[in-house]
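> Have a look at this fold, sequence not included:
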């Protein structure tokens, strides 16, 4: 990891282009270093007094952690009131933009399972390293050029001996006020649908008829276990990983029957 101490030199090396707002911290830019390396640059708002603690936490965590399913920190700059973090560039942006709210092509069930597996592998590594990545959402799961999923944004992560593994990735917002009352909260709707044997009713319409029932059933069972009220009743992330990998294996007959239509790439 590089510490960029000359801010002017850093900015001259980067072709800056605003990508999106990053909450209270600031904006994210795409850029290219002098050696041709594509990067993403997260810059704190100059007028903001927030983000210093998150900035330090991010550096401390990613200095210790390296894993294929975690976004890598390339370097940072802390000079003249500028706080900048530089990451590997993720070509396909965040998962949220591919699931809803855009005109991007719909993702196949196999792609979604592969993404869940990648996220589970990254979180399993963090948990076995005694770190918790708080508030995992589709917005902070990033996809590289091959749609490999990597967990990002560690500013509010922490170390702990107790783990809370309650989050579920799905093709709609977790709460949607425009929907009927029984569908408003995704977690509650999914649990009620699973208990009633009607899980197929809540899946993305683009996936209708493309998922083997046993694959969907295994995935649904895993999701419901993760949403148990008591932490002791929830599976470990290692168990979640095994279950989602098994759900993908149950889908394999479909993949083998039509490999082009169901490609995970």
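Nice, thanks for sending it over. What you see is a predicted model, and the numbers here were worked out from it, not measured in a lab. Numbers count the residues shown, from 1 in each chain.
> switch to C-alpha atoms for all contacts and neighbour counts from now on
Will do.
> Just give the closest residue to residue 118, not the sequence neighbours.
residue 149 (5.4 Å; CA to CA, 6 or more residues apart in numbering).
> distance of residue 181 from residue 189?
Distance, residue 181 to residue 189, using CA to CA, to the nearest Å: 9 Å.
> take the one below as the second:
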């Protein structure tokens, strides 16, 4: 499942409003009568004028949608916090807009590339509630957190324990939610998301990788001479994820830590 077009997400608001994903976090076990995990999604209602004018929204407009300054105190921010099953994770992302649970667009974004030094071991992992050094000119004694209300309203209050990776580049600070990193490496596809979120990896890997021996001699294994990795995926897992799953299955934990 790689496309969210026309897929209705259960639990999202059923009204005619436009709701965008503002945050994703908080795994919970179990969900209702199942033994599966669930994940909280924070949705914020987007004005219909803003939705129909998405292509013309500038950075100032986006900041006014995401943050709330003192001069905006009278603005009512409508929030919903539904939970979704792990298999839905590949379909939801921060900025995605839904109407009656169906994806209808996304907030404007700007792509940036960050080159990580030291083999990727860079930056600081912090919770949203942690105080950090304020920028020059910040009022002395006033608190300054990783994310502040004027930058990103609501989330610092209801997701205080959410953790993010903070990376500084000159005057820019990049804040990457831990869930975004998890989704990228562990939940890029519905079947992978269900396997990684369903319990210990060794107990669930057969949901995405075939561990049976075939009469042809093919099987998932690491061959020393000649050196090669053979991996057989389950039917519903696209071939493009073979290298990633091979790393998780055939590579030692020490080597995976260096990726």
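Nice, thanks for sending it over. None of these values were measured; they are calculated from a predicted model.
> Tell me how the two chains score on TM-score.
Taking TM-score structural alignment, normalised by the length of structure 2 as the basis, the two superposed chains have a TM-score of 0.29; 135 aligned residues with a CA RMSD of 6.5 Å.
> one step back: dump the residue contacts of the residue nearest to residue 118 of structure 1.
Counting by CA atoms under 8 Å, 6 or more residues apart in numbering, residue 149 of structure 1 touches 69, 115, 116, 118, 119, 141, 142, 143.
> Walking through the stretch 151-259 of structure 2, point out its helices one by one.
Secondary structure of the stretch 151-259 of structure 2 (DSSP state H, counting those that start in this stretch): helices at 155-158, 178-186, 190-197, 201-204, 242-250, 253-256.
> Quick check: buried residues in the first one?
Going by neighbour count (16 or more other CA atoms under 10 Å), the buried part of helix 155-158 of structure 2 is 155, 156.
> Tell me which other helices or strands it touches.
With contacts defined as 3 or more CA pairs under 8 Å, 6 or more residues apart in numbering; DSSP states H and E, helix 155-158 of structure 2 has no helix or strand neighbours.
> follow-up on the earlier one: dump the helices of the stretch 151-259 of structure 2 to JSON lines, plus distance to residue 103 of structure 2.
Compiled in JSON lines, the helices of the stretch 151-259 of structure 2 are given as follows (distance: least, CA to CA, whole Å):
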{"stretch": "helix 155-158", "distance to residue 103 of structure 2": "22"}
{"stretch": "helix 178-186", "distance to residue 103 of structure 2": "18"}
{"stretch": "helix 190-197", "distance to residue 103 of structure 2": "16"}
{"stretch": "helix 201-204", "distance to residue 103 of structure 2": "30"}
{"stretch": "helix 242-250", "distance to residue 103 of structure 2": "27"}
{"stretch": "helix 253-256", "distance to residue 103 of structure 2": "35"}
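> Please work out which of those helices is packed deepest.
helix 190-197 (a mean of 22; mean count of other CA atoms under 10 Å).
> tell me the angle that helix makes with helix 178-186.
120 degrees (axes from the mean of the first three to the mean of the last three CA atoms, to 10 degrees).
> which element is residue 150 of structure 1 on?
strand 149-151 (DSSP states H and E).
> Beyond that strand, next helix or strand please.
Taking DSSP H and E, what comes next after strand 149-151 of structure 1 is strand 158-159.
> Just name whatever secondary elements the helix or strand harbouring residue 255 of structure 1 is in contact with.
In the assignment (DSSP H and E), residue 255 of structure 1 maps to helix 237-257. Using 3+ CA pairs under 8 Å, 6+ apart, the elements in contact with helix 237-257 of structure 1 are helix 109-128, helix 213-226.
> Mean neighbour count and distance to residue 52 of structure 1 added to those helices, as JSON lines?
Formatted as JSON lines, these follow (neighbours: other CA atoms under 10 Å; distance: least, CA to CA, whole Å):
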{"stretch": "helix 109-128", "mean neighbour count": "21", "distance to residue 52 of structure 1": "23"}
{"stretch": "helix 213-226", "mean neighbour count": "19", "distance to residue 52 of structure 1": "33"}
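> now these in TSV, with distance to residue 159 of structure 1?
Converted to TSV, these look like this (distance: least, CA to CA, whole Å):
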stretch	distance to residue 159 of structure 1
helix 109-128	9
helix 213-226	20
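> With respect to residue 54 of structure 1, which of the ones you listed lies nearest?
Proximity to residue 54 of structure 1 (CA to CA) singles out helix 109-128 among these, at 17.5 Å.
> the more surrounded of residue 181 and residue 189 of structure 1?
Neighbours per residue (other CA atoms under 10 Å) separate residue 181 of structure 1 from residue 189, with residue 189 holding more: 16 against 10.
> Find the residue closest to the more buried one in space, skipping its chain neighbours.
Residue 189 of structure 1 sits nearest to residue 183 (CA to CA, 6+ apart), 5.3 Å away.
> separation between that neighbour and residue 213 of structure 1?
Residue 183 of structure 1 is 22 Å from residue 213 of structure 1, by CA to CA.
> Is it correct that residue 163 of structure 2 is in contact with residue 126?
Yes: between residue 163 of structure 2 and residue 126 there is a contact under CA atoms under 8 Å: 5.4 Å.
> what about residue 50 of structure 2, neighbour count?
16.
> Actually, residue 82 of structure 1.
Neighbour number of residue 82 of structure 1 under other CA under 10 Å is 12.
> Same question for residue 60 of structure 2.
There are 8 residues near residue 60 of structure 2, going by other CA under 10 Å.
> Tell me if I am right that it is in a helix.
Yes: counting by DSSP: H, G, I helix; E, B strand; the rest coil, residue 60 of structure 2 is located in a helix.
> Kindly provide the distance from it to residue 66 of structure 2.
Distance from residue 60 of structure 2 to residue 66 of structure 2, by CA to CA: 10 Å.
> before we move on, what about residue 44 of structure 2?
9 Å.
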